[in-house]
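*Asks:* I'd like to go over a predicted model; first the sequence, then the structure.
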Amino acid sequence: MTLTILRYPDPGLTRTCAPVTDFGPKLREFADQLYAAMRAAPGVGITAAHVGHFLRLVVLDLPELGGRRDFVNPQILSQSSEMMSHQEGSVSMPGAVDIVTRPAAIRLSYQDLEGMPHEVDMSGFPAICMQHEIDQLDGIFWLQRLSRLKRERLIKKWQKEQR
């Protein structure tokens, strides 16, 4: 089954996701399909919400993490006071990018696809990506992290390019 990525301004992109409670083989199969959709987009991170499944599942594919990593029910436990600015975008809004500032490091708790709990420290680009994806799980589309003026300009430009 091929997953279809929701496109901005789909209302699903502002929905809060429910915790994953079923850690059976269907979750692994879904995570594999999510990974394939992300690679095809192309992107380096995706959530279940991006394809209209409102569960707390994130797939990242970053060299800094050793390639593909699956994060079920991720939660930020702490974050650094040091901030970092980085260009962000979304598989749901291809071609649109802007600079977002976020904490440079986080401590994260999550479960793997089997339901085993883990904690990990992330810094730099992986920390930025994870915060971006957790925002999506919380119904916060990345545009909401921009000033109103920057957001309106970016949306207008992106809509023009989509025509």
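*Replies:* Good, I have the coordinates.
*Asks:* from here on, just use CA atoms for contacts and neighbour counts.
*Replies:* Noted.
*Asks:* strands of the protein, start to end?
*Replies:* 45-47, 57-62, 67-79, 83-88, 98-103, 105-111, 117-123 (DSSP state E).
*Asks:* any chance of a markdown table for these, columns mean neighbour count?
*Replies:* A markdown table is the format used below for these (neighbours: other CA atoms under 10 Å):
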| stretch | mean neighbour count |
| --- | --- |
| strand 45-47 | 27 |
| strand 57-62 | 22 |
| strand 67-79 | 18 |
| strand 83-88 | 15 |
| strand 98-103 | 17 |
| strand 105-111 | 20 |
| strand 117-123 | 15 |
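*Asks:* can you say which of those strands is nearest to residue 6?
*Replies:* Smallest distance to residue 6 across those (CA to CA): 11.0 Å, for strand 45-47.
*Asks:* looking at the protein, name the residue that lies furthest from the middle.
*Replies:* Taking CA atoms, centre = their mean, the residue of the chain most remote from its mean C-alpha position is residue 163, at 26.0 Å.
*Asks:* do you know how far it is from residue 156?
*Replies:* Applying CA to CA, to the nearest Å, the value for residue 163 to residue 156 is 11 Å.
*Asks:* okay, pairing it with this:
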Amino acid sequence: MEKLDIVLYPEKGLREICTPVDAMSDELDKLIDDMFYTMYDAPGIGLAAPQVAVQQRVIVVDVSESKDQPIALINPEIIRSAGEITWEEGCLSIPGVYGKVTRPSDILVRGMDRDGKMVEFEANDLLAVCLQHEIDHLNGKLFVDHMSGLKRTRALQKFKKLQQEQTEE
């Protein structure tokens, strides 16, 4: 497996709508393995293909404490949502920045698994939040877009400051 470079905000690819995947392939299977390796190494609980400069509708997540419940979805979509939950979110593409985001607490998601089989399952709480966050990436949306204008501005200013400090070191 290969560790991929994570694209950082404001890279324009993070704001693009990704292309659907037509079918499974060896290249896609390798991408999924590399995305899991990169996500675990970061460390993170989710990663979307545009975060590694691949404009395809592919996500990987694993919200388990033991990091042994990996989920890979191709062309994922949310079929139904209900409830409401507010969670402190962060993003591997905006490291060091966190903010409270309110999303549906219960979702029904559908997509293709890495075997090319259509799957559909319910998710709630952290898994629901994580799946929605990663699916947003496929649509060119970032978690800060769910924040108020003032909070988003402050969060992105903080990120810019952190990036400048790292550059100076």
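*Replies:* Everything's here; your move. Since we're looking at a predicted model, the values are computed, not measured.
*Asks:* let me have the strands of structure 1 in a markdown table, extended by distance to residue 30 of structure 1.
*Replies:* Converted to a markdown table, the strands of structure 1 look like this (distance: least, CA to CA, whole Å):
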| stretch | distance to residue 30 of structure 1 |
| --- | --- |
| strand 45-47 | 11 |
| strand 57-62 | 10 |
| strand 67-79 | 11 |
| strand 83-88 | 25 |
| strand 98-103 | 29 |
| strand 105-111 | 15 |
| strand 117-123 | 19 |
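*Asks:* for residue 38 of structure 1, which of the ones you listed is the nearest?
*Replies:* So among those, strand 45-47 is nearest, using CA to CA, at 6.0 Å.
*Asks:* check the mean deviation of the closest one from structure 2.
*Replies:* On superposition with structure 2, the mean distance recorded for strand 45-47 of structure 1 (mean CA distance after the TM-score superposition for structure 1) is 0.3 Å.
*Asks:* now for that strand, which elements pack on it?
*Replies:* On a contact count with 3 or more CA pairs under 8 Å, 6 or more residues apart in numbering; DSSP states H and E, strand 45-47 of structure 1 meets helix 25-40, strand 57-62, helix 125-137.
*Asks:* quick one: map residue 155 of structure 1 onto structure 2.
*Replies:* Residue 155 of structure 1 maps onto residue 156 in structure 2, with residues paired by TM-score structural alignment.
*Asks:* and the gap between its match and residue 150 of structure 2?
*Replies:* For residue 156 of structure 2 relative to residue 150 of structure 2 (CA to CA), the value is 10 Å.
*Asks:* cool, and residue 162 of structure 2?
*Replies:* 18 Å.
*Asks:* that older thread, the helices and strands packed on strand 45-47 of structure 1: which one's closest to residue 47 of structure 1?
*Replies:* Per CA to CA, nearest to residue 47 of structure 1 of those: strand 57-62, 4.5 Å.
*Asks:* tell me, the closest one lands on which residues of structure 2?
*Replies:* Against structure 2, strand 57-62 of structure 1 falls on residues 58-63 (TM-score structural alignment).
*Asks:* got the contact list for the matching stretch?
*Replies:* Applying CA atoms under 8 Å, 6 or more residues apart in numbering, the set of residues contacting stretch 58-63 of structure 2 from outside is 21, 32, 35-36, 45-49, 68-76, 126-127, 130-131, 134-135, 138.
*Asks:* please repeat the previous calculation with a cut-off of 7 Å.
*Replies:* 35-36, 45-49, 69-75, 127, 134 (CA atoms under 7 Å, 6 or more residues apart in numbering).
*Asks:* residue 16 of structure 2: which of the residues you listed is nearest?
*Replies:* residue 49 (11.4 Å).
*Asks:* could you measure from the residue nearest to that closest one when sequence neighbours are not counted over to residue 109 of structure 2?
*Replies:* Distances taken as CA to CA, 6 or more residues apart in numbering put residue 58 closest to residue 49 of structure 2, at 5.4 Å, once the chain neighbours are dropped. The gap separating residue 58 of structure 2 from residue 109 of structure 2 is 13 Å, by CA to CA.
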